[in-house]
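Novice: Pasting the sequence and the predicted coordinates here, then a few questions.
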Amino acid sequence: MTSATEPARAGHPAPAVPRLIATDLDGTLLRDDKSVSERTVAALAAAEEAGIEVFFVTGRPVRWLDVVSDHVQGHGLAICGNGAAVVDLHDGVAEHRFVKVRPLERAAALAVVELLRAAVPGTSFAVEQTGGLHHESAYPPMLMNAAGSIAPAEELLADDADTVAEPILKLLAHHPELPPDDFLALARNAVGARAEITRSSPTALLEISGPGVSKASTLELCCAERGILPSEVVAFGDMPNDVEMLTWAGTSYAMGNAHPDVVAAASGHTVANNDDGVAVVIERILASL
């Protein structure tokens, strides 16, 4: 494994001037207290001044992006919901504009609920839509998760649901007892190719998107629209929902606090989020110009 000051991957060295930086938020760009350090803010601004585009790529819904909206400069676009949506943050979170939506179809979401109820008893569900979150009564209330409605998942996903006009960004599944990685393995085995399942929480909370929808695939679409090649992208992450993105990018870094699967997938590593690992690498790139 390489250090933050060594070439990232044999055959894939960090580009002299990357065209895009793609960074996860929680556990990566953000410190554990959910702040963005002054050093990191300065590094992002310096990257953009050097002509390097910055994308926030997160599992968070758009309403949770206020942690970075104050620091939007050129980087007004964010990929959220693990690739389910691209939003423009230039006018703030309250005035965000969906640029792209890649929904989970209702029929597919219902099928996943049925399969997981049978395969992993005790699972509870929430539905993240463009207009907000809705969940079952057994689903644990999360910080910043104000439910739009509470009902069984089958009712929330019915064709006559009150929110049927709002695209589904992702389905969330929680288990009160299973270890997170065990829950992930069981769910992937039960659901197969019907949906993409990943996780970013330290708890047994799974995030379920439409087939082929991930941070990596949406980032690839955004880069293709800009004529940016994978070899021109530097990516950062710390949890399993970052693995595909780190594998796709020409140069990628696992944080010092990263999940083992992320360490294995990334081409290099940097220090932990609380030590400004993203800024450390950006500063090194800019110093080499």
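Specialist: That came through, no problem. Numbers count the residues shown, from 1 in each chain.

Novice: From now on I want contacts and neighbour counts done on CA atoms only, so please keep to that.
Specialist: Will do.

Novice: Count the residues that sit near residue 144.
Specialist: 8 (other CA atoms under 10 Å).

Novice: quick check, it in a helix?
Specialist: No. Counting by DSSP: H, G, I helix; E, B strand; the rest coil, residue 144 is located in no helix; its state is coil.

Novice: need the contact list for it.
Specialist: Residue 144 makes contact with residue 64 under the criterion CA atoms under 8 Å, 6 or more residues apart in numbering.

Novice: Residue 219 now?
Specialist: Residue 219 makes contact with 57, 79, 83, 245 under the criterion CA under 8 Å, 6+ apart.

Novice: Narrow the residues you listed to those in helices?
Specialist: Mapping those onto helices (DSSP state H) picks out residue 245.

Novice: so can I have TSV of the contacts of residue 219 showing distance to residue 39?
Specialist: Below are the contacts of residue 219 laid out as TSV (distance: CA to CA, whole Å):
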residue	distance to residue 39
57	20
79	23
83	27
245	24
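
Novice: ok, structure two:
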Amino acid sequence: MEYKLIALDLDGTTARRNRISNQNITAIKWAMARGIKVIIATGRSIGAVRKVAKKLGIIEKKMPVIAFNGGLIYDFTKEKILKQTVFSNAELINIFNMANKYKAQLWAYSVDNEHLSYVNTKHSLMVKWMSFHTKQKIKLIHNPSTLQDRAYKFVVSGKKENVLNFKTKILVKYEFNIFNWSYLPNQSLNLEISQKGSDKKDALEYLTKIYNIQPSEVIAMGDGSNDYEMLKWAGVGIAMGNVKNRLKNISDDTNTYYRRSGVAKIINKYFKK
């Protein structure tokens, strides 16, 4: 089989924050130099993916990126949104109200301002962690009904009982995608919520149709629950060595830990035979 596209999750797969091994950088650039398309598929915002995309040569090769777990497909070369799937204003307000009711900590990425996120508290570990690592400006919302924006994605954190109650009520009312979110191990439970039809797999389907590439010609690598559908859909779905069995069970191959340049090893294995 001739593989034509590599889809890469970032955190825990290709990079740790913005640190990427030289082996991974070299292998990814080697693949693109030979006409293989490399698509970043991440839960990050566009602002948080730009530096990595530049370091990997993604922007130079005019490759679009998938952000917000499929909620946004962006072309850095033209600074243009190719496709977006967002939460409506009414959904944004309702989710804030429900988070407040069930005492869950909430973070929402603004659609109108890519540098802004809305929160319902400034004092939680999650908000402090997100503020530091995303460099987003945050706006504390006291009255959700005043919100006039939309949202790309929500991050939810808090006591396990509170977050599970919030999740249950959300799924009764909406058909959103809800993923486990693992960056805060000291918290009881962390989730991220994406709009229905907003999945890495959906975004990849959109791009492969443009490129006339079949799913069987795609290799995808990931390590989280937000990679599950993407790995199932791809011709070769590859789970990183640090993932749980649920992801390994639906994968076609397993990789080494991301800290050991796993992306480079897979490129060597499938493309440098």
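Specialist: Noted; the coordinates are in hand. It should be emphasised that the depicted structure is a prediction, and the values quoted were computed from it without experimental measurement.

Novice: So after superposing, what's the score?
Specialist: After superposition, the two chains reach a TM-score of 0.84 (TM-score structural alignment, normalised by the length of the second structure), with 256 aligned residues with a CA RMSD of 2.4 Å.

Novice: Can you tell me which of the contacts of residue 219 of the first structure has the most neighbours?
Specialist: Among the contacts of residue 219 of the first structure, the one with the most neighbours (other CA under 10 Å) is residue 79, at 32 neighbours.

Novice: Only the buried residues of stretch 150-161 of the first structure, if you could.
Specialist: Across stretch 150-161 of the first structure, burial judged by 16 or more other CA atoms under 10 Å covers 150, 152-154, 156-157.

Novice: Need the residues you listed in CSV (columns: secondary structure and distance to residue 107 of the first structure).
Specialist: Formatted as CSV, these follow (DSSP: H, G, I helix; E, B strand; the rest coil; distance: CA to CA, whole Å):
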residue, secondary structure, distance to residue 107 of the first structure
150, strand, 20
152, coil, 15
153, helix, 12
154, helix, 10
156, helix, 12
157, coil, 8
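
Novice: and which of the residues you listed is nearest residue 104 of the first structure?
Specialist: Here the nearest of these to residue 104 of the first structure, counting by CA to CA, is residue 157; it sits at 10.9 Å.

Novice: In contact with the closest one, which residues?
Specialist: When contacts are counted by CA under 8 Å, 6+ apart, residue 157 of the first structure is found next to 106, 109-110, 164.

Novice: so is the residue nearest to the spatial centre of the second structure in a helix, a strand, or just coil?
Specialist: Most central in the second structure under CA atoms, centre = their mean is residue 43, positioned 1.6 Å from the mean C-alpha point. Under the three-state scheme (three-state DSSP), the conformation of residue 43 of the second structure reads as coil.

Novice: Alignment lookup: it to the first structure.
Specialist: For residue 43 of the second structure, the aligned residue in the first structure is residue 59 (criterion: TM-score structural alignment).

Novice: my read: its match touches residue 85, true?
Specialist: No. Using CA atoms under 8 Å as the test, residue 59 of the first structure is too far from residue 85 to be in contact (10.0 Å).

Novice: Count the neighbours of residue 106 of the first structure for me.
Specialist: Burial of residue 106 of the first structure is recorded as 19 neighbouring residues (other CA under 10 Å).

Novice: That one - nearest residue in space that isn't next to it in sequence?
Specialist: Leaving aside its sequence neighbours, residue 106 of the first structure sits nearest to residue 157 (CA to CA, 6 or more residues apart in numbering; 6.0 Å).

Novice: where do the strands sit along the stretch 1-150 of the second structure?
Specialist: Assigned by DSSP state E, counting those that start in this stretch, the strands in the stretch 1-150 of the second structure fall at 5-8, 37-40, 65-67, 72-75, 80-84, 105-110, 116-119, 137-140.
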